[in-house]
Every structure is written in C-alpha cells, then in structure tokens.
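A.B. asks: Sequence below, structure please.
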Amino acid sequence: MELGSMVSAVRSKRVLLGDEVRPAVIVIKDGKIHQILSDSDFSGDVAGEVLDVGDMVVMPGIVDCHVHVNEPGRTSWEGFWTATRAAAAGGVTTIVDMPLNSIPPTTTLGNFHAKLQEATGKCFVDTAFWGGVIPGNKLELRPMIQAGVAGFKCFLIHSGVEEFPHVNDCDLHRAMKQLQGTGSVLLFHAERDVQQTTEENGDPCQYSTFLQSRPDDMEIEAIRTVTELCLQYQVRCHIVHLSSAKPLTLIQEARQAGAPLTVETTHHYLSLCAENIPAGATQFKCCPPIRGSVNQEQLWSALKAGQIDMVVSDHSPCTPDLKKLDNGDFTEAWGGISSLQFGLSLFWSSASKRGFKLSDVVRLLSRKTAQLSSLDNQKGSLAPGYDADLVVWDPEREFEIKEASIYHKNKLTPYLGVTLQGVVCLTIVRGRLVYREGSFCPEPLGKHLLIPIQPNCEAQ
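C.D. replies: You can find the predicted model right below:
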C-alpha cells in the first residue's frame, strides 16, 4: 500500500477495544471509523485495500497536547514540517501547539492567524493550537476562543522568553472573568518564586545545584494559587508538566471540593531521575526540574491511582548552542527536552514493568489528552464516527535511539543511545497512511483543528 493512500480497512489479531485486546477489522469510510467488526463478520466487501497487520497492536493514535513547535520566529529550534514528521514516526496523530517560543506568541487574534498561515501545508499530522494569557491581553481571549484555539496557557514565573511575560494575581482574575461561561480551559506553568533558604553558590555544572534552585515548594505555592482560582471561578484549569509529587494532596483536596482541575506529567519525569544525571549534561535540563527517584515512584503511583490524568511530551527543543554543552552550565542552559517522537515507547518501556496495560496507555496518552483539548468527540478513541487515527505498533520489540533515526529538527536529547520497548510500525491519520517503518507520505496531509465555540461563549 502506497504512503499517502486511503486505507479502507485495518485487520489485526490485537485491536484495543475498550479495555480488551481482540481480533477485529476496523472499516474506514471518508476518513472516519465506519464500523468495527469481528473477523468472522467481515465480508471483505470494501472499496479499497485491506491492510492486514498480523498480530501488531492497533490503537487510537496518540494525542500529544503539549508540544512547542516554535514556528514562526524560532524555526531554527523546530518547525511544523519537522515536528509533525517526528510525531507521525512516534504514532502521534494529533499535536496541540503551545503559544510560546514562537515569535510572535499566540497571544492575540492577529498572531493566531499568523500562526495558522505559517502552519498551512506543513503538517503531517493534525494540529490544534493553544492561545496564551499574558499581562494586558484579556480582551483578546474571547476572540481567540471564537477563532478556534483549544484553550490558553499562562506562566506564574518567568517563561524563559521575553515576549511571553508571566502573569500576576490581578492578570489571573481578569483572565478568569473572561473565560467564565466559555467552556475553555486555562493551563498553568505552576511554579512560583519562593524565598530560598539555602545559598545558591554550588557548582553550576552539577545537576544538584540546578535542582536546589527549583525546589518542590515552588510548585506547591503555585498550585495553591491555581486551586483557589479554580474553585472561585469554576473555570476549567489544568496544571502542565507536574514534576513534584508533593502538591498532589492539594490537587486532590481541590477536586473533592468541586474544582474542575486536571493535571499532567511528562515522559521525562517518569523516565529520568536526578541521581543519574551526569555533570554538565545540560540536555537533561527542563523546568520544573527532573527530581529524585523516590519522587518518580510517587508520580507512578499517582498515575496508577488516577490522581494524574495524562502524560505528554512537553517537547521543547532548541538549537544545540543554547544547551551550553561546551561549558556544561545548568544555570545558563536552555531548559527543555525533545521527546515528541518517542513518547509512546518511553511510556510503555517503564509502564509495562509497573503493571500498566495497553488500555492505560490509551487513556493517559490519547483519550484524556483529547478531552483536555476539547477534541474528544473526534480524537482519542476507536469507535464509529471518530477520525480513523490509528497507531500500529509492536509493544514487544526493542530499538535503540540513534541520531540518524530522529526526525526532530535538532537531534539533541537525553535519550540518545537508550534502548526502548515498543516500535511504531504504521501511523494512519484520518484513514491515510502517513508513516511506515521510517518512510513518510510524500506530502503533509494533516489539517488544522479549530475547536468549535461553546454555545454560551458569545452570549456573555
């Protein structure tokens, strides 16, 4: 079957349907799942070719709702062409692009239109977009909702780039008033500056020096603010990239009190730990930081208990010079980790050893992420009427991450040389074969996903 062609049906001995893995045939019509049949019920009467994948696992494509594509403006860091190819190679069929690190950031209606124009004709998978909340842009929020952003992100601490300043309490109250009644969601980079008790004079090439500069208290303080706002305004709130397990009690208490609050963690917090980061290895730097192994196990327990809703990449690449590998200074290096292509394999390599099932993978990497982005009526599930977005993969097979097989624009990643379990073989987006074993369809077939306006958004 040619890359880029429309698939009529996919047959496998291992199709994940609900919590069950069983033989089935997924019949596709007009890019949607038309019906799901048992092998014996399938007559073979479809217009085109049936793709038989043997006993490879067929699942809904991954929805990665935390990706920094950085285009326009910082396209040397990443871009839609490279990011979405990497996504397709990792079984990711939908990404949601973050509003910052591109110039201009997605903080006005005009900037959103510029972003859409820039992304046109460059996406190999479907792409939705977050807007941003910064000081003074409250009157841009509703127009951006009406134009189709999936929601908004803000920072409670310096974002790392000047054009996306962080918000104070007044800005937050103004934004919350705009978002009330819209059904939209506000995402928080939840760290706040706190009074440091220790002197910061350690060796900047030691990871422990950087880790001490971003203690758990910074996340606790920020999340206390988020939970109060969420309860007060009853606007959907979401904590991005939770690295510390300590604020989970606060989150649970707020949810029990009726806060519409969700939380994600990332592949790097689940796969990497502070004790194993070598001196000067700034490819491991991100904010909030990778913490210790005890904390990591607490994050896994929270995932298992349903206290953490989803797992994302927070793919945040940059050019190699910004990582300061020449002097290994963690305090100066850009904070961000590239992993968009490897999320499924990273997660499965660790999760399978901890008793997680394939159905957990779909819940945490596809269904809940689609829900957060208001895409859960078309993405993240294998059911009739949903987009035929499928990942076909071998969860038993292993592979080593080598630079030559990385499709991100910049290849620097802490995972180089790591062996993972779970090889993505085919990726299908809306019924079209976009990726197969290292090859891509000749042209980008992804589309922009604009979120329909919630009914009471215009009324207020």
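A.B. asks: make it CA atoms for all contacts and neighbour counts henceforth
C.D. replies: Noted.
A.B. asks: residues near residue 129, how many?
C.D. replies: 27 (other C-alpha atoms under 10 Å).
A.B. asks: what does the one 4 residues further on give?
C.D. replies: Neighbour count of residue 133, defined by other C-alpha under 10 Å: 28.
A.B. asks: Contacts only, for the residue nearest to residue 171 when sequence neighbours are not counted.
C.D. replies: Spatial nearest neighbour of residue 171, chain neighbours left out: residue 135 (5.7 Å); criterion: C-alpha to C-alpha, 6 or more residues apart in numbering. Neighbouring residues of residue 135 by C-alpha atoms under 8 Å, 6 or more residues apart in numbering: 165-168, 171.
A.B. asks: Need the buried ones from the residues you listed selected in ChimeraX.
C.D. replies: Applying 16 or more other C-alpha atoms under 10 Å to the contacts of residue 135 leaves a buried subset, and the ChimeraX line that selects it is:
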select :165,166,167,171
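A.B. asks: Please give the structure of this sequence too, so both can be compared:
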Amino acid sequence: MALGSLTVASRNVILPGYDQPQAATITVDVETGKIIDIQHEYLPVNPSGREDTKVRRIDAGDYFILPGLVDAHVHLNEPGRTDWEGFWTGTRAAVSGGITTVVDMPLNSIPPTTTVENLSLKRRTASGQCWTDVAFWGGVIPGNQPDLKPLVAAGVKGFKCFLIESGVEEFPCVSEDDLHGHMKELKDEPTVLLFHAELETPSSTSDLSHDSPDPTVYETFLNSRPEDMEVNAIKLITRLQEEYKSLRCHIVHLSASSALPIIQAARRRGLKLTVETCFHYLCLSSSNLLNCRPEFKCCPPIRDRSNRDSLWKALIDGDIDFVVSDHSPCVTELKKLDEGDIMAAWGGINSLGLGLSLLWTEGKTRNVGITQIISWLSEKTAEHAGLSASKGQLKVGLDGDLVIWDPNAEFKARQVSKELLHFKNKLSAYEGMTLRGVVQKTFLRGQLVYDQARNGFDELDPLGKLL
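C.D. replies: From the prediction side, this is the model:
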C-alpha cells in the first residue's frame, strides 16, 4: 500500500543558500522518503473538503521548519554497557531534540567497533530499536590495522582513536608508532581519522603535584588536564599529517582555545584538518561550576569564560567547523554524586535532545542566527560523516527529515528537568537552566517520529535505519 506524501508549509524555512528563514512549502514522497518539491512561497495547505488519507498536510504558520539535525558524536554504548545508554533510549532522546541522524562512537560498547565482526554485532543489536537513522564510526586501537580497510568496505564513516587512555580497557590508546601503521593503511581510503586530542607529556603531568589535593574541587580536575595536553596532541597530529597528506584528520571535542593557532597554521599549509567542539564548551564555563558536582566532569574539561569566548569566535570565523553533543553517559553510581568526587567520577555529559536549544539560547546573546546554527548542527556534520548525499539540508532529492520548531517557547516549567530528558540515565549538567526553542514535531523521511503535543512518542514507532 502506498504511503502517500507529506506537505509542510511555513513562513520560516531554513533553506540552503539563504542567510535568513524563507517562506516555503515542502513536499516529501513518503514512499521513497525523499523531498520531491520545494515551492519558495508559503502556501497554506489546510485542505478544504474531504481529506485524502494518503496526503498529509501541515500548516506550520510562523513555526520554523528545520532540516533534521545530524549529531556526529554520540556514545550509545550498546551492546555491553546498555545500562549506561542504548539505541532505544538514546535515539528517542535525539529525535526529541530534532536530531534525525546520529553517528555512534566505537566505544564504550563491549565489544568496541574495531572489527567487522564487532560492527555486525552492533548493527544486529541496533536493528529495530532506532528512532533516528544511525551510522557508525570505527575504532583505531593498537594492532587492528588489518581490520581498517574491511571496516571501510563495511560502511563505517571513519575511525576514532585516543592519544591518552580512554577510560575503558577494551579501547586502549595508540602511540605515535602505532599511528604510522594505521595512517599508512588509511591514507588512500575515502575516510577520516578522528582524534581524542589530549597527550600527556612530562610538562603536562608535572602540574598534578602542586594542585589542590581535594578531589571534590573542580579546579583540581581542571588542572589535571591542562590546555597543553591538547596543544601537544594537535602538534603531533599535524606533524603526522605532513607525512600522510591525503588523509583527512579531525579533532573531536576541542576545548582549548590555545590550540587554535596550530590548527590555523596547519590549514594554511593545506592540511586536511577539521575540528569540532561541543555544547558544554560553548554554554558552560569553569568559573560557574560548583565544587562537589561531578556531573560537570568531561574530558577535556570545561575551561574558563575567556576560553569559551575564544571558542565562539573560532566557530563564527570558521576555524571550528561544527558542534556536536559528545553525549557520553554512564550509570549514576559512576558519577560519584554522593561523594562529590570529581576526580574519581566518570567523565561525560549527557545532552542528547538539548543541543539545539542550548546553542539557540546562548547564540542569541552573541547575535548568532538560526541559519548559522543549523549549518553547524546539520549541514556541516552531515558533510563530516559522509552523509551529504541524503542528509543535512532541505533540498529536493535528499531525505525528508524535517523538524517543526518553536523558537520562542521555553522548556516546560521554564527549566530543564529530569521529566524532560529521554536518555536512560537522567542526569544532566544543564538541569535547572532555562532554555528557549522547543521541537514540536520531528519527521524522518516524511514520517512522524516525535510529537511534543502527544507526549512525544504515543502511538508512534521507531523507523530509523542503519546507514
């Protein structure tokens, strides 16, 4: 039976090539899931007379129509650590915030995505559980060079590695010697190598001895991961790139603005280097973080207000390419909330579903408009993950992933609360904040997968595909 079509009209649609929202009417063929027509005018679509059950029409009025967001840095942790997060809960959280595609990191699931066999296990586990489309990053660890090309052929979007211990034993970090082998293997492949860019050196570790010994003080943790660790790592990465120039390299979750001159210089030399930062580095600062509050711990750490301002400038100037969540959850016990022990707590911030509102709320204080935000959260992230042929923009021929969004609404009860969080472990560094911008409906390939008006998911089904 044919699925029919979806037509949505609004006075405020984010279309490629425009720096302001435009009036437009978009039609999606739900059978193929593709956008088949865009009229560059607002055509009220409320039907007169009898409704055709195969044609869904929505008049969004002044609400904004956005392309589905692409979060290219998410830890869903299944299988193996499903009590931390899973495909069902993680993708529900994502779609509630207008995300229609996530790219899953190779850790902290057990086993990690470092072989084709492990990728196949993850895909089998995810099947039927996903409310968004899901793509996968592979992992680079010592000794898995022979697995890399088969993983590329199996569809991973690129590879993640650590230059410092990851925190889980099944995903060890790589040395410079290891990287030569991996980069030789990947240099002629259509892929990208992602780096957790922190590198311990004698100068960086020496700072640990004179810091406050109190593990509940945020400054203790901050001083244990100084900016030099990121600077040293990015120096190594760009030096390696000089030898393997055909391979694009990418810095995940940049927090240290002092590394930006190295990045700028590398790009001037023609190196293929891209960079992301995260919502928490753009919306929080260490000067406002309380002691005994491990929910703010992440690696690299949240730094001071001046650093945050420099990251914003770099993002606006294009030195940072886009923004991701790095949703890195764990069970509540691992956050050491009762002890307030920041040093011993798991490092990671839960934020799936909040990113658009976070960036919109903070961006408005910096005169950043919604078209720029959508570029950072959708178009650029889709390009990074090799998904531009189907995701990231409202364009004829691309997937009909779209979001109806109210930019003026505030979160219920004016604040972020546990009741609003759809991810599994409902602990967030943003709890209590007042955020603006609420997703009303999310469509995946023209089909409704989230409806704020009816408790989010009532009578809906997970329609996500594995990409």
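A.B. asks: circling back to that earlier point, mark which of the contacts of residue 135 of the first structure are part of helices, please.
C.D. replies: Counting by DSSP state H, the part of these found in helices is residue 171.
A.B. asks: In strands only, show me the contacts of residue 135 of the first structure.
C.D. replies: Judged by DSSP state E, the subset of the contacts of residue 135 of the first structure located in strands is empty.
A.B. asks: Using CSV, lay out the contacts of residue 135 of the first structure together with distance to residue 217 of the first structure.
C.D. replies: As requested, the contacts of residue 135 of the first structure are exported to CSV (distance: C-alpha to C-alpha, whole Å):
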residue, distance to residue 217 of the first structure
165, 22
166, 18
167, 19
168, 18
171, 22
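A.B. asks: quick one: what's aligned to the residue nearest to residue 171 of the first structure in the second structure?
C.D. replies: In the second structure, the residue paired with residue 135 of the first structure is residue 142, using TM-score structural alignment.
A.B. asks: repeat for residue 160 of the first structure
C.D. replies: Match for residue 160 of the first structure (TM-score structural alignment): residue 167.
A.B. asks: that older thread, nearest to residue 147 of the first structure among the contacts of residue 135 of the first structure?
C.D. replies: Nearest to residue 147 of the first structure, judged by C-alpha to C-alpha, of those is residue 171 at 22.1 Å.
A.B. asks: Can you give me every residue that contacts the closest residue to residue 431 of the first structure other than its chain neighbours?
C.D. replies: Sequence neighbours aside, residue 31 is the residue nearest to residue 431 of the first structure in space, at 4.5 Å (criterion: C-alpha to C-alpha, 6+ apart). Neighbouring residues of residue 31 of the first structure by C-alpha under 8 Å, 6+ apart: 6, 387-388, 429-432.
A.B. asks: Now compare these and name the two farthest from each other.
C.D. replies: Maximum pairwise distance in the contacts of residue 31 of the first structure, criterion C-alpha to C-alpha, is 12.9 Å, between 6 and 387.
A.B. asks: Compute the distance between residue 355 of the second structure and residue 70 of the second structure, please.
C.D. replies: 11 Å (C-alpha to C-alpha, to the nearest Å).
A.B. asks: Which of those two has more residues huddled nearby?
C.D. replies: residue 70 (32 against 24).
A.B. asks: ok, back up a step: between the contacts of residue 135 of the first structure, which sits nearest residue 270 of the first structure?
C.D. replies: residue 166 (26.8 Å).
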